[in-house]
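[1] kindly return the folded structure for what I paste below:
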Amino acid sequence: MAESEAAAEDLDVLIDDLDYLPGHFHLELQLNFEPRSPALLRARDLKLQRDGLRHELELAAAPQRPAVRHLLGTFAFYLEELDEAREHFLAVAREDPSNLNAWANLVHVYGRLGQEGEEEACAGRLARLMGLAEDGEEAAGDPQLHAARCLAEQGYAHGFDVGCASPEERERVLAAGIALYDKALGYGQQIPKEEKRGWYFTMATLFIRLDGILLELGSEEQKRLPAFNRTLALLRQVVKSSDLHHRALAWCYLGMLLERKDTFSTTPMGVHDCGYSGTDPLDCFGKAIEIAKDQPPILNRLAKIFHFLGKQDMAIGTCNMALDVLRDPELNRQAYCTRAKIHIRAYLHDLERAKMGLGGMPDRSHLACAKADLEEVVKVCPGLKTYLDIGQVYYYMGVDAVQELLAVDEAALNQALVFLAKAGESELGATLPELQLLRGKCLRIKGEEANAAACFKRAVELDDAGSSHTEGFGCLLEALLAQWSQAQLSDGELGREVDAWLRRAQRKYPAARLRQELQRVWRCNTGEVLGLARALVTQGRPALVRLLFETMEREGEGASTPRGRRAFSF
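    Next comes the predicted model:
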């Protein structure tokens, strides 16, 4: 017993003396902490992130693939798919026997599997690579290179964390990832130039996301400035890369940064230091497109970025270029799906403006274009995402283009429900709150208030804590009020339902966002709300009545915040 305790103490001292520790399971990622959300929702988030990583693996340059595989293995481990996790780490070890993270992660997996022999063998291999073997055997290869790549792979993982509940947490995780890359650069003096440019690209991506969070939090520009200038310097190196993917996206990111320079009171000095004085962001976007003109995967990535930036015409044009090169929807479904998403967003933008009296009727040709693109895809490679997107299109084709209150095409609504049922057949689809919300909205238009309310309840249950997507809760309140006004619920049943679900919403959604959603419901259903208040007073629930009226009195607060409409295309 004393010997084992002494050995454990020696190990602790050894670990404390190390400048770095290989492996992914000790990193301070939310992924490695005790889950905050129920197991079902955590598994959903892991699978969604894993799907995105699999797409990254298709685009990743050879030096970056081990970093992606390590993350795929880590996600598989937390999904209890231990054999798959082991295979991912073994694949990295076979391709690069000196990869420290592969052996450290295998130690963790074999420990969970209870395979002590393999666990000890991997631990011994790791110790020899790090020059820590008891027999004094020297490390194989260059320990500095091993350490540099180990740290860079760990830094990459910080861009794909799961479970961060606030911008501040995401800021911390991204900053930690950048710090690991900085440490890797300190060890990596002998890293090939092209591989190092790949690191610069990922660092720039983390910096851009970090700057977006700081903008969201309203941070002082002096806090943003050093990182902003450094990102420009990193991208200046990446645009020299021989990797077309990195070079094209680097020019795109430069365009983004040059547009953001106007968020500073004075042009950041990095713009002048890097030689971008007077450079037009549109020229940067044009260079990105020119580099990618014969590469549909890169064009599709650029189109998604332009869509995110609100440059819809540019995004549509880029999708069209990708389709000119490769028209087959089975091989280039991303171009069809992105173009459909752009049309859906354009329609929703116009619909929201029409609801507020700021514009005319939305152009329903957007829906026809989105439908045509998605039908091309669903014929050859149907899947959850496509079913959800085309279900959304059919829903909007079936309801009025003014307030979403009247059915104008019953067949379209039924078709929407058919596609949503297909989406819900998958294990992942059954856990998506946006799917339940859309089903509920279809059923509400068809007059099935009780079924709609059940869907909206499920949507609220599936929402993450801290989510700003309060639309499902607002729709639930409206469905309950409609049931009550049609005598499908008694005063007592309505009071109990509203009380229970309002308390749940208070625990789940940010207070300002919840207040905004309640204000919308009250404005659109004033008569029913007053009737509800009288019923609650009769039931002896004055505290709930007080909360409702306090909400209405605060209508001026947060009025400029946009409503939390959920993006159905995840």
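[2] can we go C-alpha only for contacts and neighbour counts from here?
    OK.
[3] where's N105, which helix or strand?
    Counting by DSSP states H and E, the element that carries N105 is helix 100-113.
[4] pull out the buried residues from the next helix or strand after that helix.
    Per DSSP H and E, the first helix or strand lying C-terminal to helix 100-113 is helix 116-129. Taking 16 or more other CA atoms under 10 Å as the neighbour-count basis, helix 116-129 is seen to contain the buried residues 118-119, 122-129.
[5] specify the angle between helix 116-129 and helix 100-113 in degrees.
    Angular relation of helix 116-129 and helix 100-113 on a 0 to 180 degree scale: 160 degrees, by axes from the mean of the first three to the mean of the last three CA atoms, to 10 degrees.
[6] can you give me the strands in the stretch 401-550 of the chain?
    Taking DSSP state E, counting those that start in this stretch, the stretch 401-550 of the chain contains no strands at all.
[7] show me the helices in it, by range?
    410-424, 433-445, 449-462, 471-485, 491-508, 511-524, 526-538, 542-553 (DSSP state H, counting those that start in this stretch).
[8] just to revisit the earlier point, in CSV, list the buried residues of helix 116-129 along with distance to R36.
    Written out in CSV, the entries for those read as follows (distance: CA to CA, whole Å):
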residue, distance to R36
E118, 32
E119, 30
C122, 32
A123, 31
G124, 35
R125, 35
L126, 33
A127, 35
R128, 38
L129, 37
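[9] could you also give me the structure for this second sequence? I'd like to compare it with the first:
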Amino acid sequence: MNYLDKHVINKQEKTMKEGNTEEDIESLIDGMAYIPGHFHLDLNLNHEPSGPGELRRRDTQLKVDSLGAELEAEVGYLQYGVRNLLGLLAFHLDQLEQAEETFMSICKEDPGNLNAWANLGYVYDRLQRELDAGECVEKLSQLMGLEAGQAGQAESRLSAARCLAEQAYAHPYDIELDREEDRRERLTASLTLYNRALDYGGELAIKLAADDVFILNQLAKVFYLLGKHEMSTGICNMALNVLPDPELNWQAYCTRAKINVMAYVRDLERAKQGQGGLPDRHSLTEAKADLEKVLSVRPCLRTHLEMGQVYYYMGVDALQESLLVDEGALNRALVSLSQALQCDPGDSLPDLHLLRGRCLLLKGEEQNAADCFKRALDLERPGSRDTMALRCLLEALLGLFTQSGSDPGPSLTQLEVWVRRAQERYPEDAVQAELRSLCRAHTGEVTELSRALISRGRLELVRRLLKTVQPNQPARKRPLAKSMSI
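    Below you'll find the predicted structure:
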């Protein structure tokens, strides 16, 4: 039961007739058209972790960092939506004092904020401060017009609209949204709440957003997440026409750069599959220009990582990523990634280590590259089907074996150990699919590897490799390359 329900029900029970208590309680709950606060929302944040706790803390901290940057750009009423969400994240990082301080500060600055009062009451309830929690419920009842029967009045409806809009804002910032369908589900929930907010607010809440940079940037982000990249770019351009200063409007530059990088990666994958021509490298040039503007005023983990990705693609062949065409660009990619690693929590991002390893592999540093891929594999969420780290690691370790000469022992051991580690991290069919792809792409090297293993009586890996080349094994479609953006 939601804490708010509990306190309201306790209050109502004092005035209910004994014979009708159960029926009246059900009517009370059914009669609440909306519930203020963030802790009852159907977010992964509010449920038990689906994976290791340290991964959840990493993802939550990344959301805190991102929202902290968003907050600096907003000083109007929309800031309270950001701050309520920051309080929720602080609570789930076990920073209860920070959460209490955040919600209390909103209540002081914006006394009519329903979510802040509900959230503060939840924190008090968790701290077993029943009197303080009860006072928050009393305040909510007054603000919602429940006691005086004023819930339908204009002021109460506008408060409800703001409450629902703030809850809608929170959904896309949920954690553990690894699957595309999960992200779309959150966006759908967010849009539903925004529509409900408009129903409550009516003409009181509808404003033209053509000159509101914050709203334009939020719209651009939503359309980006929905895959409507052209529309998102157009809205970014509108926001930059209103406010071109990167120090005040860095979000628009970031979103536009991210779209350009994603467009390049998408076209690259299509070209590899014979479905289109070479990707337009002008997209990389435009992304680099936007990211340079952001880095001049706000160097951060996300921007360093995205710049590293841009330089990586500038440094490799436009069709065959295994061919180095600009070593200077690749070196600049490594510099950007090193700067990203110095930002907290950069070292815990698998995409960062994966991209760094790919750069090192191109420079002929197979062992250093392999160490990066190992780190990336270890950081993947258990059960993940994104096997890019395993794919790169297998190719790097196979390269080390071919260079090992008369002493292949260490490279053989690494291969055996990390195939077993991969079985603990990924589904079995995903591991088999990557081994099968390795055999098909490097038949000669894998044959020599098998001979070396057999000559030493190390047959476990050989059996796995032989199993992959048996006939009638369906090929698993590899996922397309992804943008390394966070």
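[10] TM-score for these two?
    The TM-score (TM-score structural alignment, normalised by the length of structure 2) is 0.76; 457 aligned residues with a CA RMSD of 4.4 Å.
[11] hang on, the earlier thing: identify the residues contacting the helix holding N105 of structure 1?
    Around helix 100-113 of structure 1, the neighbours that count as contacts under CA atoms under 8 Å, 6 or more residues apart in numbering are 22-25, 70, 77, 82, 85-86, 89-90, 92-93, 116, 118-120, 122-123, 125-126, 129, 146-147, 150, 153.
[12] any idea how far the aligned partner of A116 of structure 2 in structure 1 is from G556 of structure 1?
    Using TM-score structural alignment to pair residues, one finds that A116 of structure 2 aligns to A102 in structure 1. Applying CA to CA, to the nearest Å, the value for A102 of structure 1 to G556 of structure 1 is 55 Å.
[13] out of those two, which sits in the busier spot?
    More neighbours sit around A102 than around the other of A102 of structure 1 and G556, counting by other CA atoms under 10 Å; the figures are 30 against 10.
[14] check contacts around the counterpart of E376 of structure 1 in structure 2.
    Residue correspondence, TM-score structural alignment: E376 of structure 1 in this structure matches K293 in structure 2. By CA under 8 Å, 6+ apart, the contact set of K293 of structure 2 is 246, 250, 253.
[15] re earlier: which parts of the helix holding N105 of structure 1 are buried?
    By neighbour count, with 16+ other CA under 10 Å as the criterion, the buried positions of helix 100-113 of structure 1 are 100-110.
[16] before we move on, back to that, so the match of E376 of structure 1 belongs to a strand, correct?
    No. Assessed with DSSP: H, G, I helix; E, B strand; the rest coil, K293 of structure 2 is helix; it does not lie in a strand.
[17] for G409 of structure 2, see how far away it is.
    49 Å.
[18] go on, D174 of structure 2?
    Distance, D174 of structure 2 to G409 of structure 2, using CA to CA: 46 Å.
[19] neighbour count winner among the two?
    When D174 of structure 2 and G409 are compared for neighbours, D174 comes out ahead with 20 against 14, by other CA under 10 Å.
[20] who's in contact with the more buried one?
    Contacts for D174 of structure 2 (CA under 8 Å, 6+ apart) come out as 43-45, 186.
[21] L48 of structure 1 -> structure 2?
    Using TM-score structural alignment as the criterion, L48 of structure 1 maps onto L62 of structure 2.
[22] my bad, should have said L254 of structure 1
    In structure 2, no residue is matched to L254 of structure 1 (TM-score structural alignment).
[23] just S4 of structure 1 next, same as before
    Residue mapping for S4 of structure 1 onto structure 2 gives no partner, with TM-score structural alignment as the criterion.
[24] burial of S4 of structure 1, as a residue count?
    The local packing of S4 of structure 1 (other CA under 10 Å) involves 9 other residues.
[25] quick check: next helix or strand after whichever strand or helix holds it?
    Using DSSP H and E, the secondary-structure element containing S4 of structure 1 is helix 2-17. Using DSSP H and E, the helix or strand that follows helix 2-17 of structure 1 in sequence is helix 39-59.
[26] residues in contact with that next one: which ones?
    Everything outside helix 39-59 of structure 1 that qualifies as a contact, by CA under 8 Å, 6+ apart, is 35, 65, 68-69, 71-72, 75, 79, 160, 162-163, 245, 297, 428, 431-432, 462, 464.
[27] among those residues, which ones are buried?
    A residue is treated as buried here by neighbour count (16+ other CA under 10 Å); on that basis the buried members of the contacts of helix 39-59 of structure 1 are 65, 68-69, 71-72, 75, 79, 160, 162-163, 245, 297, 428, 431-432, 462, 464.
[28] just to revisit the earlier point, the contacts of K293 of structure 2 into a markdown table, with extra columns for distance to L461 of structure 2?
    Rendered in a markdown table, the data for these read as follows (distance: CA to CA, whole Å):
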| residue | distance to L461 of structure 2 |
| --- | --- |
| P246 | 53 |
| W250 | 50 |
| Y253 | 48 |
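[29] good, we can wrap up now.
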